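**Q** this is the structure alone, sequence omitted:
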């Protein structure tokens, strides 16, 4: 009889041990990237998961012993918990952040526009060389098997009415002692990198005890004022211009915001730019080229910084698209240079209220490719993120001519789609790596821009136009363990090409080869002679002396990580681990040799980055919805 009672304990133990599987897979996924896999570290990573497993074990054995019908409720609840842990594991692998309400809300709100991301979520490697879909299938089978065994054992026990109260009491007492030890240990221990120790079910309780205990006292320090507050655009007139050459007189302005196009793939070390991207090479050679840092590696955040000259909101909420009116360089050009703004997009304008954002910064009309394409049967390689770029540029010229015929200059914004995931811009059937497919899409964009310039030339609007080509954010391809964007502060995600070009005109050459997206708006103001403006900015015109620049940036997820670049050094602060990593990006451009920062240097850099985060949140907290 006692054997059957022990069988219940063993089968339940097998069932609840599955709760450890997602964290073990996650540890393996990160093992070759950012984490230590010593015994002490692994124990720290699974500590909260052990607590969850022990709690479920105690509840299950206690309730099933009392009434066999509890089995059904417990088995269903355990399946739900396991599914949540698996989803949390996958979210961490892609975004380095535990699953939380913000991510769930964001995903539900934009579900129709995120369906193409399902391919990466389900089928990209998720640990041990397996896809997430396969892992879910295997653990589902394991879940069914273990709970079937629990059910059979439960039936046997209640059929024979087995009880052994004395043995059960000792067993429970030992488990409670073990659970208490784990719980105390979790309060004492410091958080692991990227919250790898956190279990989404047990952490809220543990975090509460940590906050009310004195086991990890923190000394509050006054946060310094942010060193790059907003200031009026007119103040740049006090900064020395680069040279005495007259600024070219432009009638028109074209923005080409290069979706997901990173610096490393076009102008990075070892890239033969002229061979792969002849148009980009020509424009960069004849115009002004710089490596530009983003504010936040996310599309809507990039648009905001490019068009307003301000840092974006450092969090998942798209506050940039909420105001009905917000000051921008486009508004200034419309008011002072008799210009009209228009946008053409292969990306869906509904995503993250892109259409509403463009209206708020002064773009009166926005068109999708399907609205302007002469060939209404043009779609190819379309998906839930956007449409093909084939007709984006060529079909827009007639709209620009309509503006010039009214005696106005145009501000044209182009949002090509090609380099966005899933990088399916061609029908090439040859097996390729994901990076190769991505760079082939950039090559396609390069070709289309070349054709656009020819069309502009034939239409007589090329020579009077200033072109600005800039990436909205970079893209990761596993260089530091991540793919896509949003979560990394490494160069592949936060640096993009920035080119100013005008046909047949000599543009000033900046002595600095590095810039920030917030520099674009004041630079355009300088080119068009509209610097006498109260427009608030945080960047610096690239036509002026640069001095010692510092570039700040943050992840799309609040308090995941942020960074600053003070050339040649780059500092990345990880909030959960409360740690700063330093790189010398001149000697180590691939960021393969991290240095850990301690002492006064740590305190100083952390304070500067926290002040950046707090300042930007305060700025957006003060922005009311308003009309012009």
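**A** Nice, thanks for sending it over. Just so you know, these numbers come straight off a predicted model, no measurement behind them.
**Q** CA only for contacts and neighbour counts going forward, please
**A** Noted.
**Q** any idea which element residue 75 lies in?
**A** Residue 75 is part of helix 70-95, with elements assigned from DSSP states H and E.
**Q** next secondary structure after that helix?
**A** Next along the chain after helix 70-95, taking DSSP H and E as the criterion, comes helix 101-109.
**Q** just want the angle from the helix holding residue 75 to helix 101-109.
**A** Between the axes of helix 70-95 and helix 101-109, defined by axes from the mean of the first three to the mean of the last three CA atoms, to 10 degrees, the angle is 90 degrees.
**Q** give the buried residues for helix 70-95.
**A** 71, 74-75, 78-79, 81-95 (16 or more other CA atoms under 10 Å).
**Q** ditto for stretch 592-600
**A** Of the residues in stretch 592-600, those buried by neighbour count under the rule 16+ other CA under 10 Å are residue 597.
**Q** from residue 24, how far out is the residue nearest to the spatial centre of the chain?
**A** The residue lying closest to the centre of the chain (CA atoms, centre = their mean) is residue 486, at 0.7 Å. Distance of residue 486 to residue 24, computed by CA to CA, to the nearest Å: 24 Å.
**Q** again, but for residue 185
**A** 19 Å.
**Q** then residue 625?
**A** 47 Å.
**Q** which one's more surrounded, the two?
**A** It is residue 24, of residue 625 and residue 24, that has more neighbours when counted by other CA atoms under 10 Å, with 16 against 10.
**Q** for the more buried one, which three-state class applies?
**A** Following DSSP: H, G, I helix; E, B strand; the rest coil, residue 24 is assigned to helix.
**Q** in what helix or strand does residue 156 lie?
**A** helix 132-160.
**Q** next one: residue 496
**A** strand 495-501.
**Q** elements contacting that strand?
**A** Packed against strand 495-501, as judged by 3 or more CA pairs under 8 Å, 6 or more residues apart in numbering; DSSP states H and E, are the following elements: helix 263-267, helix 278-286, strand 288-293, strand 465-471.
**Q** adding another structure so you can compare the two:
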């Protein structure tokens, strides 16, 4: 005679464990297969890359199934002792259901992110999200509310169905023999999971392509404290002679000598105005050849400036690119996203240099400098005036990641500050933000190009050809607005008689992609659209207006400003002055770049050769000849193996030197020496 919950306690516990594990394996396999189908039909990678083969896909599905089984086995073992009580069974079912719901929701979100962005969620992407969680959650409540609702509906449906399944299972009779048999099958599945997920190194998973198959495998591969690629040479590095040794930085005592030398030099020096515009690609500037007349002020300044036509950012996301401009330090310190929580290394920023030289220093920014920890990096012992988004009480502009000050307000604040300090030397850093996606203008500013509404089918990681003309209009409208603010700054300097007494530098923290190579916005690749930046230097006493084709990096900006001001380079700088372009070119220093956030990439330019590696879900190597192929349409990595190998070895050596210098165990090195020097380019063929 069968009664409700009449199964013997021991048999019930065994059945509870077995059914959970079997269901977990089935759920993992089903989600894995559905996810693979969705990705194959809808999820072409925007920036290209290597798609995993059928064997890797099936392997990823099997490992995901085993992983789900393992999670539910651990859950059921922990809750099995409660099976003898009705309230215990209710709590166990609820807890297990919540865990299953979470697994399903994370898988659905992971697949959706992969379809939309071309990459699964990784540790770096999660850190990027969590450090800006207030803004991100606001975006989820507004822009992505429908997406959240769909995921919630799927999760709720699974929760209800699984709860019903468990309660029904507990109402059935079972016997110990059958339970043991099921648990034996479960144990085999979990053993597979243990071997695969705990013993199989992530580097082997990446080599087999497994890390590119499911959200779970991608995330697990990214969770190791030190990525395998940072410990070993890349495939292109394995052949040939050992890489050249990266030269150590100068002893810290040299920095003390620099401080004394600068402080004791009472020479008259110019003012400094550094203007950094967020997300401004060179391809939308009039002086570079853009058809729309949206940058008349920047073009006018460019006509009287040194125009660096081959300049690159150190990163294509602001939290790395901006601090690198201000410090001449390459932003690769840890294997994953650096949010500047550990600042145990020497850094000398723009305001430090010029405060030591007797200038009053300020940062006036449209953005919240606290975003992604930027303010932590920029804060040193030097007293400066800081005004940024948290200091403004008026209406702000939503750029998804944060709400920023309208740039015209920032320009007015900068002019007011300069007026109050025009009788003594000053150093001012100004940051403009409105050119950042979604390119919204402040209230009351009429768009020049229409239609310019925000298409809600578009987002930061993906939009299509239908939305592109509208977003191009929005972007050009935003650039025209920012250009007007640059014009206001230049007009004030001119009218006050300070223009020729001020080193004026205008650049962008990075560029912006508008669908080239299937990539939109920034922070996702090292293609030219987002890696190459405008760079103008205006200082008539020492800088003649001209085009300069010498390749330069953002790391070279601060050394150049110092040089033009008559200040010797600080030994902390990793860049070099390009005030004399020929002398700079003769150094043949590589131009290094990287991203650590949505995507994990690193690259180097030894002009005209450019190599970059996408390590987000494997090691996808790209090699371009920028003279022959400025649009980067032909990947020459396989056609030019010698060039690819030489640059890959150079890149790997520099990245490992950066990480080694900043490793926690190497504090003595940081206490005694500055950051390592950048490698010079090897001899490479012209074509």
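**A** Everything's here; your move. Treat the numbers as computed from the prediction; the structure is a model and nothing was measured.
**Q** TM between them?
**A** Scored against TM-score structural alignment, normalised by the length of structure 1, the superposed chains reach a TM-score of 0.76; 582 aligned residues with a CA RMSD of 4.7 Å.
**Q** which position in structure 2 pairs with the residue nearest to the centre of structure 1?
**A** Mapped onto structure 2 by TM-score structural alignment, residue 486 of structure 1 lines up with residue 523.
**Q** tell me who's in contact with that match.
**A** Residue 523 of structure 2 is in contact with 315, 316, 317, 530, 595, 597, 598, 599, counting by CA atoms under 8 Å, 6 or more residues apart in numbering.
**Q** go with 7 Å
**A** 316, 317, 595, 598 (CA atoms under 7 Å, 6 or more residues apart in numbering).
**Q** for residue 408 of structure 2, same thing?
**A** With CA under 7 Å, 6+ apart, residue 408 of structure 2 has these contacts: residue 485.
**Q** what's the angle between the strand holding residue 496 of structure 1 and strand 288-293?
**A** 150 degrees.
**Q** the helix or strand just after strand 495-501 of structure 1 aligns to what range in structure 2?
**A** Counting by DSSP H and E, the next helix or strand C-terminal to strand 495-501 of structure 1 is strand 514-516. Alignment note (TM-score structural alignment): strand 514-516 of structure 1 is matched to residues 551-553 of structure 2.
**Q** what does that stretch contact?
**A** Contacts to stretch 551-553 of structure 2, defined as CA under 7 Å, 6+ apart, come from residues 310, 311, 312, 313, 314, 591, 607.
**Q** before we move on, back to that, the strand holding residue 496 of structure 1 vs structure 2, average offset?
**A** In the superposition with structure 2, the average deviation recorded for strand 495-501 of structure 1 is 1.4 Å (mean CA distance after the TM-score superposition for structure 1).
**Q** which part of structure 2 matches that strand?
**A** Matched against structure 2 by TM-score structural alignment, strand 495-501 of structure 1 falls on residues 532-538.
**Q** ok, back up a step: can you give the distance from the helix holding residue 156 of structure 1 to the centre of its chain?
**A** 38 Å (CA atoms, centre = their mean, to the nearest Å).
**Q** tell me what that helix is packed against?
**A** Under the contact criterion of 3 or more CA pairs under 7 Å, 6 or more residues apart in numbering; DSSP states H and E, helix 132-160 of structure 1 touches helix 2-17, helix 118-123.
**Q** tell me which of these sits nearest to residue 322 of structure 1.
**A** helix 118-123 (27.3 Å; CA to CA).
**Q** in the closest one, what counts as buried?
**A** Applying 16+ other CA under 10 Å to helix 118-123 of structure 1 flags 120, 121, 122 as buried.
**Q** okay if I get these as TSV plus distance to residue 434 of structure 1?
**A** As requested, these are exported to TSV (distance: CA to CA, whole Å):
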residue	distance to residue 434 of structure 1
120	11
121	15
122	16
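**Q** got the angle between the helix holding residue 75 of structure 1 and helix 132-160?
**A** Using the same axes, to 10 degrees: helix 70-95 of structure 1 against helix 132-160 is 160 degrees.
**Q** what is the burial count for the equivalent of residue 434 of structure 2 over in structure 1?
**A** In structure 1, residue 434 of structure 2 lines up with residue 418, judged by TM-score structural alignment. Neighbourhood size, residue 418 of structure 1 [other CA under 10 Å]: 32.
**Q** tell me who's in contact with residue 418 of structure 1.
**A** 388, 389, 425, 441, 445.
**Q** specify the local secondary structure of it.
**A** Quick answer, by three-state DSSP: residue 418 of structure 1 is coil.
**Q** with respect to burial, which of the helices and strands packed on strand 495-501 of structure 1 scores highest?
**A** Per residue and on average, the most neighbours among those fall to strand 288-293, with a mean of 25 (mean count of other CA atoms under 10 Å).
**Q** and the contacts of stretch 560-579 of structure 2?
**A** Contact with stretch 560-579 of structure 2 is made by 250, 254-255, 258, 262, 269-270, 328-329, 347-348, 542, 555-556, 559, 584, 674-675, 677-678, as judged by CA under 7 Å, 6+ apart.
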